[in-house]
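> The following comprises the amino acid sequence and a computationally predicted model.
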Amino acid sequence: MIKRVAIYCGSKPGKNPAFATAAAALARQLANAGIAIVYGGSHSGLMGVVADAALAAGGEVIGVMPGNLQQREKTHQHLSDIFHVETMHERKAKMAELADAFIALPGGIGTLDELVEVWCWANIGDHQKPCICFDVDNFWQPFFDLLGHIEQQGFAHFGRPGSQPLQRFDQPAQLLAFLHQQP
């Protein structure tokens, strides 16, 4: 049963207003379903949108903030809980430890890094937690195109037995239905 999800997303809002709208909608639905959110701890960008929407809906929001980002990303002051860690490596490990699933919303290089790393961990057997892209306005389509290219060139076989698929949803309700089906 999924009790907590790690959300990876931008510390900036992005150019498309649909990103913030979708991030808030997903956060509210997670909170309403009783699923806590673990995220990077920032009040900035989509990270702040997710935290604010979940908190306003009565949800639990746990931040994990590395020391070198506390000033730049402005730690959210109203979280249910906050873990202060030294490095990004510690942040990733703590978020992975706390979460039962991982969701990537639109974001930058850090979001991509976190998603790929946790999905890689799943594929080498370090965990069996779902990894999901919340694909707002086809934000993740170029990434899936690249994955197809990588597979076509013989460097990966994403559909092989035992591999952990990277899930993709563009509606919060679909994503929540998938989470509710997980053991």
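Happy to help now that I have it.

> C-alpha from now on. contacts and neighbour counts both.
OK.

> Please enumerate residues in contact with stretch 88-98?
4, 6, 38-40, 64-66, 85, 114, 118 (C-alpha atoms under 8 Å, 6 or more residues apart in numbering).

> Among those, which are located in helices?
Residues of the contacts of stretch 88-98 located in helices (DSSP state H): 114, 118.

> out of the contacts of stretch 88-98, which is most surrounded?
Gly40 (30 neighbours; other C-alpha atoms under 10 Å).

> Distance of Asn123 relative to Tyr8?
Separation of Asn123 from Tyr8 (C-alpha to C-alpha, to the nearest Å) stands at 19 Å.

> Just want to know which of these two has more residues nearby.
Shown here are Asn123 and Tyr8; by other C-alpha under 10 Å, Tyr8 has more neighbours (26 against 17).

> Find the residue closest to that one in space, skipping its chain neighbours.
Spatial nearest neighbour of Tyr8, excluding adjacent residues (C-alpha to C-alpha, 6 or more residues apart in numbering): Ala104 at 4.7 Å.

> can you check Val61 too?
Ile37 (4.8 Å).

> That neighbour contacts Arg28, correct?
No. Using C-alpha atoms under 8 Å, Ile37 is not in contact with Arg28; the gap is 10.4 Å.

> Going by how many neighbours each has, rank the two and give me the top one.
Neighbour comparison, Ile37 and Arg28: the larger count goes to Ile37, with 30 against 24 (by other C-alpha under 10 Å).

> Got another one to weigh against that:
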Amino acid sequence: MIILLYGALVLVLYICLIRSGILIVMAHNCIRENNEHNSDWCNHYSKVGDSGGRVKSTVAGVLIGLITAYLGVILTGYSAAIAIPETIANFISGRSFLLWDIFVTQLLGYGVLVFVLILAAAKLLKVNPWITSVVAFITCEFALYSAYTAAHTIYIPHIIVFAGCALSAAALGRPREAV
């Protein structure tokens, strides 16, 4: 399984490096030739930074996804050990325990971790938080699915918490426009 994860990581990085290399060469030729046909393309990618932001965001997302998949399992084990207080247990029953799983077990296990990692990457590394959060989500789900295959692998509370925290971190991590 580790070989599968390593192969997937290498494949993603290889694709990103090839794609960014092609875009950088095209941007260099566009700037050197300075022709009218490519002027819109040049203006767009000179603002983006020759797609280096996308590559950095993708790599950060893959790393955050792998870190979250590894540490999230451990943290979820600790947060699952939190006992439901008797007063709360009297009010909820049956499917209502799903709320406890979402707001306590999964939120403390995966939600806080992915929120902090994506927000830190967006602010400190200046990556695109939307690309980073989507790539982190896909990478983490792929890693968890390949490591823990079972009939109950696609766990809806986990997906709700992970997606909610990743997207909220992306919304808070986006660059603010100057007024």
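That came through, no problem. Note that the structure is a prediction, hence the values are computed from the model and not measured.

> TM-score for the pair, please.
TM-score for the superposed chains, counting by TM-score structural alignment, normalised by the length of the second structure: 0.26, backed by 83 aligned residues with a C-alpha RMSD of 5.2 Å.

> what about the residue nearest to Val61 of the first structure, distance to Ala23 of the first structure?
Distance from Ile37 of the first structure to Ala23 of the first structure, by C-alpha to C-alpha: 12 Å.

> list the helices and strands the longest helix belonging to the second structure packs on?
Using DSSP H, we find that the single longest helix of the second structure is helix 2-33. Packing partners of helix 2-33 of the second structure (3 or more C-alpha pairs under 8 Å, 6 or more residues apart in numbering; DSSP states H and E): helix 39-48, helix 52-80.

> The first one to helix 2-33, inter-axis angle?
Direction vectors for helix 39-48 of the second structure and helix 2-33, defined by axes from the mean of the first three to the mean of the last three C-alpha atoms, to 10 degrees, enclose an angle of 120 degrees.

> Go through helix 39-48 of the second structure and flag the buried ones.
With burial defined by 16 or more other C-alpha atoms under 10 Å, the residues of helix 39-48 of the second structure counted as buried are 42, 45.

> Does anything pack onto it? Which helices or strands?
Helix 39-48 of the second structure packs on helix 2-33, going by 3+ C-alpha pairs under 8 Å, 6+ apart.

> again with the longest one
Using 3+ C-alpha pairs under 8 Å, 6+ apart as the contact criterion, the elements in contact with helix 52-80 of the second structure are helix 2-33, helix 112-124, helix 129-147.

> what element comes up after that helix heading to the C-terminus?
As assigned by DSSP states H and E, the chain's next helix or strand after helix 52-80 of the second structure is helix 86-91.

> ok, for Ile138 of the second structure, nearest residue in space, not its chain neighbours?
Gly65 (7.4 Å).

> got a list of what that neighbour touches?
Contacts of Gly65 of the second structure (C-alpha under 8 Å, 6+ apart): 135-140.

> roughly how far is stretch 136-149 of the second structure from the heart of the chain?
12 Å (C-alpha atoms, centre = their mean, to the nearest Å).

> picking up where we left off before, Leu9 of the second structure: which of the helices and strands packed on helix 2-33 of the second structure is closest?
Shortest separation from Leu9 of the second structure across those is recorded for helix 52-80, at 7.3 Å, computed as C-alpha to C-alpha.

> can you give me how far the closest one is from the chain middle?
7 Å.

> and the angle for that helix with helix 129-147?
Going by the same axes, to 10 degrees, helix 52-80 of the second structure makes 50 degrees with helix 129-147.

> Between helix 112-124 and helix 52-80 of the second structure, find me the angle.
Angle of helix 52-80 of the second structure versus helix 112-124, following the same axes, to 10 degrees, is 150 degrees.

> Please identify the buried residues of helix 52-80 of the second structure?
52-69, 72, 75-76, 79-80.

> So which residues of the first structure form strands?
Applying DSSP state E to the first structure gives strands spanning 4-8, 36-39, 61-66, 81-85, 101-104, 131-134, 166-169.
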